[in-house]
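> Need the 3D shape of this:
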Amino acid sequence: MNTHAKFEIYAVVAPGLELALRDEALELGFRKAKAAPGGVRFRGTWTDVRRANLELRGAAKILARIGSFRVTHLAQLDKLSREFDWARTLRADVPVRVEVTCKRSKIYHAGAATERIERAIAEEFGAPIDKDAQVVVKARIEEDTCTLSVDTSGELLHKRGHKVAVGKAPMRENMAALFLRQCAFDGSEPVLDPMCGSGTFVIEAAEIAKGLQPGRSRGFAFEQLTTFDLDAFNALKTEPQATDQTLKFYGSDRNAGAVEMSAANAARAGIGDVTMFRQCGASEIERPDGPPGLVIVNPPYGGRIGDKKALFALYGSLGRTLSDRFKGWRVGIVTNEASLANSTGLRFKPTKPPVSHGGIKITLYQTDPIE
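Okay, here's the model as predicted:
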């Protein structure tokens, strides 16, 4: 097997964040990464697949393309699936599941197509089919071409392996990382989240500052493939970089349970020494000593928690507190309604496209440094 052969790698991301993920991929050295609907594509080797899972903060999944063929009817799909060289990627002793999508093709019944591919894998290759398998073969049948990919991540990549406790409506870690990126955060300034919930923004910011790889504490589906090389994977893991020990990351929440949860999550992530959490309402936050930085917050919004009308006062109070106490700091607010954001009284820059989060369209509203 040629381990240096290049193939297409596709990093999945929430629609609306493709350009931010592309910028991260390019920054990490994934050359010629291009934004595509719902993700970013680039060419690379299995080493790049492993590195993308380990290092890309913004991705939800990493898919590796393992082959494609023209197909116009189910009998042909059955035949070509039986002839496909599954052994090049899959292991016969590891359970597999198959997911099929059909679009603008003569084969339009995804369930029937799934059945054919599953049977081919089980009967010709010998791998067990299991609806709960971590290794997933994804077949996209579009315009009569079947493209086969394997999901190399397994569990979604926002599950970093540190957060045991989560709040009522958590921001996913990969989305938080890309919102921090859109706010031009690079790890060199303090960050404060006055409604921190389970601490996602604060923890992601501290990890970025320390140069910690997001996937360092978890397993991946690619470890169950024939292409896996444990020594090569371990060689990709890096040590945290030396950082300015005076740089701190702050979270607060009016809920004592959220503060306790955030501190425990930060300790598990290994960044307890640079994070500080306290219990207080959003209007009681104080500007930390030291240089200005970024306030980033994902407040409650109408479609998510509580009644929107009751939230205008909360946003207004937050805006006044930031205007009064956080001169020189930039602000990023993630919400689903322009009217809620505007009720802060802050002056926002033009917004980027909305992002789909749990069925709700959310937008990042950013300010220049508060004067």
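
> contacts, neighbours, all on C-alpha from now
Fine.

> separation between the closest residue to L156 other than its chain neighbours and E155?
Taking Cα to Cα, 6 or more residues apart in numbering as the measure, L156 lies nearest to A60, with 5.5 Å between them; neighbours along the chain are not counted. Computed with Cα to Cα, to the nearest Å, the distance linking A60 and E155 is 9 Å.

> Proceed likewise with the subsequent sequence, for comparison:
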Amino acid sequence: MTTDGDFEIFLSATPGFEPALGKEAEAAGFKEPKITTGGVTIKGGWPEVWRANLELRGAGRVLARIDEFRAMHLAQLDKRARRLVWGEVLRPDVPFRVQASCSKSSRIYHSGAAAQRIERAIREELGARHSPEADVVIKVRIDDDLCTIAVDTSGEPLHKRGHKEAVAKAPMRETMASLFLSQCGFVGTEPVLDPMCGSGTFVIEAAEIAAGLKPGRSRHFAFEQLATFDKAAWERLRGTADVPKPALRFFGSDIDAGAIRMSRANAERAGVTGITEFQQLAFTEVMPPPGPPGLVIVNPPYGDRLGDRNELQALYRSLGKTLLKRFSGWRVGMVTSEAFFANATGLPFAQPGGPVLHGGLRVTLFLTGPLK
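Below is the predicted model of the structure:
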């Protein structure tokens, strides 16, 4: 690759969310988005890498693929790795680390040995120091003897926006919340209410989308430590202009007082206190706010023990009754682990899409049209 031409950029996705991330990348104007296992590839240069990290709400990481070649044995891997002009991408004064994975179909099958060869090549060719704690990570994948070398340009996973310090039990990642909102048809022009808001992720994410706030605005990225980084261009891209506040408001409630404190603190760090409201209420006490209907989105408990099932069925039934009785005209999006729970609500859900992974479980979004 060259430092000024287009190359392949990989956007990682939560398994099951690849098509939703592909739609987001296309809507954001990235070139040649293609859905693949585990994510989406796009084409672009380093400014597109920076923009993807800054603006895409659903990507987990952004990897810049800097080389690809065949390698049948370790000596060949070493030789090819030394041909790469590492100084075009890495800085000799910034430490790095290497992570490697090898598929069973490859003749190089020992990931630790592969990582050591790449690490040594970089040390000897560039003079950079290897450190197991380094922010700059070179990712090596050998699949069917094809070796792909990429730089993780994100550093910390992208769901860590820099605003959520406090989290409730089994928190929804911001990246997932944004893609679920997108699948509900939310584009920032209607109110959103979460009657079991936990640490406020759905509500804060919806408020940020409506306010036009870039998800990566408050954090640092690994690409800031690369030789390709242009600080002036990055500052222009990031921008500091005030974003007009929408007239809409976004609402969260939870029976747990601690969850409401967390939500308010997280909303303040995100800069959306003025357009969010959080109240300590049982879901059975929730009323629709004044104004036009919008979207109710909720991620109720799933239960991981056999005895939870009947108790949870009653909770889902009660939630459905509350929404049907009070939220006429509102759409409902519900994230849960089983159709059994969704059916217990009595809500008129359409046929759901495929499941996605959340906290080791497969969960599905169930969505209604406007309630009668």
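
> Contact partners for the residue nearest to L156 of the first structure?
A60 of the first structure sits next to A11, V12, V13, A14, L156, L157, H158, N174 when contact means Cα atoms under 8 Å, 6 or more residues apart in numbering.

> can you give me the helices for the stretch 1-150 of the second structure?
18-27, 46-55, 74-83, 111-126 (DSSP state H, counting those that start in this stretch).

> Next, format these as TSV and append mean neighbour count and distance to Q279 of the second structure.
As requested, the helices of the stretch 1-150 of the second structure are exported to TSV (neighbours: other Cα atoms under 10 Å; distance: least, Cα to Cα, whole Å):
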stretch	mean neighbour count	distance to Q279 of the second structure
helix 18-27	20	31
helix 46-55	20	30
helix 74-83	16	57
helix 111-126	19	50
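
> out of the ones you listed, nearest to G216 of the second structure?
Taking Cα to Cα as the criterion, G216 of the second structure comes closest to helix 46-55 out of the helices of the stretch 1-150 of the second structure, the separation being 4.3 Å.

> all strands of the stretch 51-200 of the second structure, in order?
With DSSP state E, counting those that start in this stretch applied, the stretch 51-200 of the second structure shows strands at 62-70, 96-102, 136-143, 146-152, 192-194, listed in chain order.

> Report how many residues lie close to G306 of the first structure.
Residue crowding around G306 of the first structure was assessed by other Cα atoms under 10 Å; the count is 11.

> my read: it touches P299, true?
No. Contact status for G306 of the first structure versus P299: not in contact, 11.0 Å apart, counting by Cα atoms under 8 Å.

> what are the ranges of the strands in the stretch 201-350 of the second structure?
Defined through DSSP E, counting those that start in this stretch, the strands belonging to the stretch 201-350 of the second structure, from first to last, are 250-254, 276-280, 295-298, 331-336.

> Mind checking those for the one nearest to I42 of the second structure?
Closest to I42 of the second structure of the strands of the stretch 201-350 of the second structure is strand 331-336 (Cα to Cα; 28.9 Å).

> any idea how far E118 of the first structure lies from R88 of the first structure?
Distance from E118 of the first structure to R88 of the first structure, counting by Cα to Cα: 17 Å.

> Name the nearest residue to A266 of the first structure, ignoring sequence neighbours.
Excluding the flanking residues, the one nearest A266 of the first structure by Cα to Cα, 6+ apart is G272, at 5.2 Å.

> And that neighbour, how close does it get to F249 of the first structure?
With distances defined as Cα to Cα, the gap from G272 of the first structure to F249 of the first structure amounts to 10 Å.

> neighbour count winner among these two?
Looking at G272 of the first structure and F249 with other Cα under 10 Å, you find the greater number of neighbours at F249, namely 26 against 18.

> ok, now which ones touch the more buried one?
With contacts defined as Cα under 8 Å, 6+ apart, F249 of the first structure is in contact with P190, V191, L192, V202, I203, A205, A206, V274, T275, M276.

> Next one: the aligned residue in the second structure for L311 of the first structure from L319 of the second structure, what distance?
Aligned against the second structure by TM-score structural alignment, L311 of the first structure finds its counterpart in L312. Noted for L312 of the second structure: a distance of 10 Å to L319 of the second structure, by Cα to Cα.
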